[in-house]
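In: Sequence and predicted structure below; questions after.
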Amino acid sequence: MILGMVGPWQILLILILGVFGLILPLIALIDILRNDFKGNNDKIIWVLVVLFFNIIGSILYFAMGRKQRV
């Protein structure tokens, strides 16, 4: 059995990473959609980055994209 080899710490780690992987992009998308950006296509580009590169795209948005807001 594969589940017999998974301990409680591994399950906790999987749950934390799963929640982190769902909530961070959701927060980033809400922030992108609620704000205006300097360029015409910046909002579309950031939405696509966050959708295609979930966690990494969200981190990139919070590191670089928030500076481009109006």
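Out: Now that the structure is in, tell me what you want to look at.
In: Please make it C-alpha for all contacts and neighbour counts, starting now.
Out: OK.
In: which helix in the protein runs the most residues?
Out: The longest helix of the chain (DSSP state H) is helix 8-34.
In: Against residue 40, how distant is the closest residue to residue 21 other than its chain neighbours?
Out: Leaving out its chain neighbours, the residue that sits closest to residue 21 by C-alpha to C-alpha, 6 or more residues apart in numbering is residue 55, at 5.9 Å. From residue 55 over to residue 40 the distance is 24 Å, taken as C-alpha to C-alpha, to the nearest Å.
In: Alongside the first one, take a look at this:
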Amino acid sequence: MFGLGIIGLLIYAYTIYDVLTSNFGPGNEKIVWILVVIFLPLLGTLLWFLVGKRSARQY
């Protein structure tokens, strides 16, 4: 059980790092994504990898 918590924490930390290092166009998208990931950890992480990464790659 403890190992799953560490894996979850590592995935969460990687998500924050990935959002911070992604290229976004002009605007506040990066700030919005950081807030989503911080305040909704599980849902924010899933949304980032399903939706956010694609929108960040366009720029």
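Out: Yep, it's here. Quantities reported herein were computed from a predicted structural model and do not represent experimental measurements.
In: Pick out whichever of residue 55 and residue 40 of structure 1 has more residues nearby.
Out: Counted by other C-alpha atoms under 10 Å, residue 55 of structure 1 and residue 40 do not tie: residue 55 has more neighbours, with 20 against 9.
In: Please say which position in structure 2 residue 64 of structure 1 maps to.
Out: Mapped onto structure 2 by TM-score structural alignment, residue 64 of structure 1 lines up with residue 51.
In: Return the set of buried residues in the longest helix of structure 1.
Out: 24, 25, 26, 28, 29, 32 (16 or more other C-alpha atoms under 10 Å).
In: check contacts around the counterpart of residue 35 of structure 1 in structure 2.
Out: For residue 35 of structure 1, the aligned position in structure 2 is occupied by residue 22, per TM-score structural alignment. Going by C-alpha atoms under 8 Å, 6 or more residues apart in numbering, residue 22 of structure 2 touches 53, 56, 57.
In: This completes my enquiry, with thanks.
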